[in-house]
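Participant: okay, here's the prediction I keep looking at, along with the sequence it came from:
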Amino acid sequence: MELNPDTPLHWIDMTILMRLGTAAILGLLLGLDRELKGHDAGLRTHGLICFSAAVMTVCSIALYHQLDTDGSRMDPLRIFEGAGAFVGIIAAGLIVVSKGTVHNLTTAAHIWLATVIGIACGAGQWPLVLVAAIVAVVMMSGLALFERRWLSRFGQDREQG
């Protein structure tokens, strides 16, 4: 069996550490929100998924550059297909329908977001990572405050009226 050449351990550099480290930290921070709210997929799940997606992306890009030869039909963007299938299985396992009510849909979407942010970290797309992380925090924390403060009053007014 023919394998690609090994990558020496001394090739671990700051770029790889920054991409993987950022993905791990952001994944943990995304999971913190779910953990504090008592949802099933918390710190470890989000951290592992975001970090794994970054590792898959870095590996895919590195292998593409290492093995690419004239006329090859390699497509490093297939990482999205693999990550999508993987996360879809995990997310589908989280979603529960009980008595006509859907549970854990936001957690499943949150896991998808952690995956996409991990892929962006692995690809070194720092503006995208920054915007995605900020939007995630605003949507998960800011909107929760808005829902509790204003939408709950609206629902109470509708029930009384």
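Facilitator: Nice, thanks for sending it over.
Participant: only C-alpha atoms from now on, for both contacts and neighbour counts.
Facilitator: Noted.
Participant: for this protein, longest helix please?
Facilitator: Using DSSP state H, we find that the single longest helix of the chain is helix 43-67.
Participant: what packs against that helix?
Facilitator: helix 14-36, helix 78-94, helix 105-122 (3 or more CA pairs under 8 Å, 6 or more residues apart in numbering; DSSP states H and E).
Participant: contacting residues around the first one?
Facilitator: Which is helix 14-36. 40-51, 54-55, 58, 107, 110, 114, 117-118, 121-124, 133, 136-137, 140-141 (CA atoms under 8 Å, 6 or more residues apart in numbering).
Participant: out of these, which are buried?
Facilitator: Taking 16 or more other CA atoms under 10 Å as the criterion, what is buried in the contacts of helix 14-36 is 41-43, 45-51, 54-55, 58, 107, 110, 114, 117-118, 121-124, 133, 136.
Participant: just checking, A109 touches G88?
Facilitator: No. Using CA atoms under 8 Å, A109 is not in contact with G88, being 9.6 Å away.
Participant: what about V87, how many neighbours?
Facilitator: 20 (other CA atoms under 10 Å).
Participant: against T57, how distant is it?
Facilitator: 15 Å (CA to CA, to the nearest Å).
Participant: need the contact partners of stretch 106-124.
Facilitator: The contact list for stretch 106-124 (CA under 8 Å, 6+ apart) reads 19-20, 22-23, 26-27, 30, 34, 39, 41, 46-47, 49-58, 61, 83-84, 87-88, 90-92, 94-95, 126, 128-129, 132-133.
Participant: adding another structure so you can compare the two:
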Amino acid sequence: MEQITAEFFPPSHIPYPIIVARIIGALFMGAVIGFEREAKARPAGLKTHMLVCLAACTFSIISLESVGLRGFVDDRVRIDPLRVVEAVTAGVAFLAAGTIVLSRGEVHGITTGASLWLAGAVGLSVGFGHWIVAGIAVGAAFSVLVLVGCLEPKPSREGNAPAPRKEPLKTQDEL
């Protein structure tokens, strides 16, 4: 029975209550960023931002925990937690790029892509224990999405599409 308990609760460098707090914090901060996207009915909303932030947090916790694993305490094995930052950045950038589309000559989804990328950074921050950095980033993001979003031109009555352009798009021959 001790072996089973040890399997599910291995020795940890980060105390388990701190791990739980970081995961809950990442979910909450991802929700704050995703709330505005959800309110505007964007493709990547509340759940997506929460999951991206949670995943990034989990990756960073695992990378910190892996540094002290018994099997990795050898001169031939080098654990670099910063590689996790690079991997999360690349992975979330790929996901965020999928939200950006070109439709009828206009680009849509850039803000959602950027907010997903930020959710990954916030998750990494919380996972590494940098709560202040994550909190400031979430506050700034919410301010940008909500306050600056109020300054953007309102969509036309024909749905979520922006108001039509005053000048027609040029064809390939006219360029």
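Facilitator: That came through, no problem. Every value quoted in this text rests on a predicted model; they were computed, and no experiment measured them.
Participant: with adjacent residues omitted, what lies nearest to the residue mapped onto C57 of the second structure from the first structure?
Facilitator: By TM-score structural alignment, C57 of the second structure lines up with A54 in the first structure. What sits nearest to A54 of the first structure in space, not counting adjacent residues and going by CA to CA, 6 or more residues apart in numbering, is G122, at 4.0 Å.
Participant: what lines up with the one you found in the second structure?
Facilitator: Using TM-score structural alignment as the criterion, the counterpart of G122 of the first structure in the second structure is G127.
Participant: any idea how far that match is from L51 of the second structure?
Facilitator: 13 Å.
Participant: and for the two, which residues touch both?
Facilitator: Here G127 of the second structure and L51 have no joint contacts, going by CA under 8 Å, 6+ apart.
Participant: what's the distance between the counterpart of G113 of the second structure in the first structure and K99 of the first structure?
Facilitator: Under the alignment (TM-score structural alignment), G113 of the second structure pairs with A108 of the first structure. Applying CA to CA, the value for A108 of the first structure to K99 of the first structure is 19 Å.
Participant: so the two - more neighbours on which side?
Facilitator: Between A108 of the first structure and K99, A108 has the larger neighbour count (other CA under 10 Å), namely 21 against 6.
Participant: checking S12 of the second structure next. Helix, strand or coil?
Facilitator: Put simply, S12 of the second structure is coil when judged by DSSP: H, G, I helix; E, B strand; the rest coil.
Participant: ignoring the adjacent residues along the chain, who's closest to it?
Facilitator: Closest residue to S12 of the second structure apart from its sequence neighbours, by CA to CA, 6+ apart: E65 at 6.7 Å.
Participant: okay, now the one you found: neighbour count?
Facilitator: Applying other CA under 10 Å, we find 15 residues neighbouring E65 of the second structure.
Participant: and for A120 of the first structure?
Facilitator: Using other CA under 10 Å, the number of residues around A120 of the first structure comes to 24.
Participant: dump the helices and strands packed on helix 43-67 of the first structure to JSON lines, plus distance to P5 of the first structure.
Facilitator: JSON lines is the format used below for those (distance: least, CA to CA, whole Å):
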{"stretch": "helix 14-36", "distance to P5 of the first structure": "19"}
{"stretch": "helix 78-94", "distance to P5 of the first structure": "21"}
{"stretch": "helix 105-122", "distance to P5 of the first structure": "21"}
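Participant: so which of the ones you listed is the most surrounded?
Facilitator: Of all these, helix 105-122 has the most neighbours on average by mean count of other CA atoms under 10 Å, namely a mean of 24.
Participant: let me know the next secondary structure element after that one.
Facilitator: With elements assigned by DSSP states H and E, the helix or strand that comes after helix 105-122 of the first structure is helix 126-137.
Participant: could you identify the helix or strand that succeeds that following helix?
Facilitator: helix 143-146.
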